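Visitor: predicted model and sequence below, questions to follow.
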Amino acid sequence: MSYEQLAIALCGYEHVVLPGLLQTEDYARATFRSNIPHLDEETVERRVAARLERQQILHKAEPVIASFVFSEAAVLSNLGGREVMRAQLSHLRSCAELDGVSIQILPLSREHHAGLNGPFVVLETPDHQHLAYTEAQRSSELISDPDEVSIQQ
């Protein structure tokens, strides 16, 4: 996450949930409450606060250039209930209007795409190093080898 705060550009793909940088507080809370094994409320609230803090990179005087692609399934889900999703979709529309933010929804009908192996983020540091980040429920990996990063792009 420290690289994310320094990034000048990032792009990513999510297939089940909406990207953390675009989540409302209630959607983030619903995401963490859906974790298995379950998290205690203190951990949920700590993670929600951290996720909301991360979003500041989209609102800086010189915000990160951010491109988000996510599956249509993430938009169609009912995570957190109807009201949470309604507010989340409204928030996505607001985020799409931020300087430097691009949002694309990948249709479920798409037969193949770069995200079939799962979610990923590729970011560019101020010294133009490209890093890839993959995350699963119990593990995550930061990839700095340029040959491996290029596979993620």
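Guide: Thanks, I have the structure now.
Visitor: going forward, measure contacts and count neighbours with C-alpha atoms only.
Guide: Will do.
Visitor: could you list the buried residues of the helix or strand encompassing residue 132?
Guide: Element membership for residue 132 (DSSP states H and E) is strand 130-135. Buried residues in strand 130-135, counting neighbours by 16 or more other Cα atoms under 10 Å, are found at 130-134.
Visitor: tabulate the residues you listed in a markdown table, adding columns for distance to residue 105.
Guide: Shown next, in a markdown table, are the buried residues of strand 130-135 (distance: Cα to Cα, whole Å):
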| residue | distance to residue 105 |
| --- | --- |
| 130 | 24 |
| 131 | 23 |
| 132 | 21 |
| 133 | 20 |
| 134 | 19 |
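Visitor: and which of those residues is nearest to residue 41?
Guide: residue 134 (25.8 Å; Cα to Cα).
Visitor: who are the packing partners of the strand holding residue 132?
Guide: On a contact count with 3 or more Cα pairs under 8 Å, 6 or more residues apart in numbering; DSSP states H and E, strand 130-135 meets strand 120-124, strand 140-143, helix 146-152.
Visitor: mind listing the helices for the protein?
Guide: 2-6, 25-33, 41-54, 72-76, 82-96, 146-152 (DSSP state H).
Visitor: how big is the angle separating the longest one from helix 25-33?
Guide: Computed by axes from the mean of the first three to the mean of the last three Cα atoms, to 10 degrees, the angle separating helix 82-96 from helix 25-33 equals 120 degrees.
Visitor: summarise which helices and strands helix 82-96 is packed against.
Guide: helix 25-33, strand 101-106.
Visitor: got another, please set it beside the one above:
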Amino acid sequence: MAVDPVASKFFQKHQAEEANAKCCDSVGSKAEWASVSHGIYISIEAAGVHRSLGVKRSFVLSTSLDSWKPEHLKMMQLGGNQRFHDFMSQHVPKDMPLRQKYLTRAAEWYRENLRAEAEGLEPPAPLKPGTGHLLLEKLCCRACPSPRFCSD
């Protein structure tokens, strides 16, 4: 696959920023992937977690191997690791497990708001104070051997 010169130039510029050079989810890991849904830069390890969430929650692309649509680059331009960290630190505990963090009301609101900004649409209603840390769905009980969701 040929390297997209527009995307390549875009990422050279945006990943020159210190916050975007390293993975948004893990300290010190090099960011070579992106969650377009959140406008953040992530490592290959974090990309695996994001992909397990499904494309509706986290659409993942490589910053160097994949083709990028203009609307995806716009979301990355509007997002960035620092903006995401600033928002999430107001709503979600820092020690929340990675998978759960992206299943919170705050993460959902952030995704919807970023998409609305990129597409020039009406933003979602403000997140109700004190509810950002709440999970969208009930996580599976501890007795289950897999990270699936409970159906009850």
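Guide: On my side now, so go ahead. Values in this document were obtained by computation on a predicted structure and should not be read as measured data.
Visitor: got a TM-score for the pair?
Guide: The TM-score (TM-score structural alignment, normalised by the length of structure 2) is 0.26; 74 aligned residues with a Cα RMSD of 5.4 Å.
Visitor: one step back: which one of the buried residues of strand 130-135 of structure 1 sits closest to residue 82 of structure 1?
Guide: residue 134 (29.0 Å).
Visitor: just give the nearest non-adjacent residue to the closest one, would you?
Guide: residue 120 (4.6 Å; Cα to Cα, 6 or more residues apart in numbering).
Visitor: cool, residue 115 of structure 2 as well?
Guide: Spatial nearest neighbour of residue 115 of structure 2, excluding adjacent residues (Cα to Cα, 6+ apart): residue 75 at 6.8 Å.
Visitor: secondary structure class for that neighbour?
Guide: Secondary structure state of residue 75 of structure 2, per DSSP: H, G, I helix; E, B strand; the rest coil, is helix.
Visitor: that one and residue 34 of structure 2: what is the separation?
Guide: 11 Å (Cα to Cα, to the nearest Å).
Visitor: higher neighbour count, the two?
Guide: Shown here are residue 75 of structure 2 and residue 34; by other Cα atoms under 10 Å, residue 34 has more neighbours (27 against 23).
Visitor: and the host helix or strand of the more buried one, what does it pack against?
Guide: Using DSSP H and E, residue 34 of structure 2 sits in strand 33-35. In this structure, strand 33-35 of structure 2 makes packing contacts with strand 40-42, helix 44-52, strand 60-62, judged by 3+ Cα pairs under 8 Å, 6+ apart.
Visitor: out of the ones you listed, deepest packed?
Guide: Mean neighbour count (mean count of other Cα atoms under 10 Å) peaks for strand 40-42 among those, with a mean of 29.
Visitor: quick revisit: mind putting the helices and strands packed on strand 130-135 of structure 1 in JSON lines, mean neighbour count included?
Guide: Formatted as JSON lines, those follow (neighbours: other Cα atoms under 10 Å):
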{"stretch": "strand 120-124", "mean neighbour count": "23"}
{"stretch": "strand 140-143", "mean neighbour count": "13"}
{"stretch": "helix 146-152", "mean neighbour count": "13"}
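Visitor: for these, which one sits closest to residue 88 of structure 1?
Guide: Here strand 120-124 is closest among these (Cα to Cα), at 21.0 Å.
Visitor: who touches that closest one?
Guide: With contact meaning Cα atoms under 8 Å, 6 or more residues apart in numbering, strand 120-124 of structure 1 is reached by 4, 7-14, 130-135, 149, 152-153.
Visitor: go with 6 Å
Guide: Under the contact criterion Cα atoms under 6 Å, 6 or more residues apart in numbering, strand 120-124 of structure 1 has outside partners 7-13, 130-134.
Visitor: what's the nearest residue to residue 73 of structure 2 if we skip its chain neighbours?
Guide: Leaving aside its sequence neighbours, residue 73 of structure 2 sits nearest to residue 7 (Cα to Cα, 6+ apart; 7.5 Å).
Visitor: report how many residues lie close to the one you found.
Guide: For residue 7 of structure 2, the neighbour count with other Cα under 10 Å is 19.
Visitor: same thing with residue 65 of structure 1?
Guide: Neighbour tally, residue 65 of structure 1, other Cα under 10 Å: 19.
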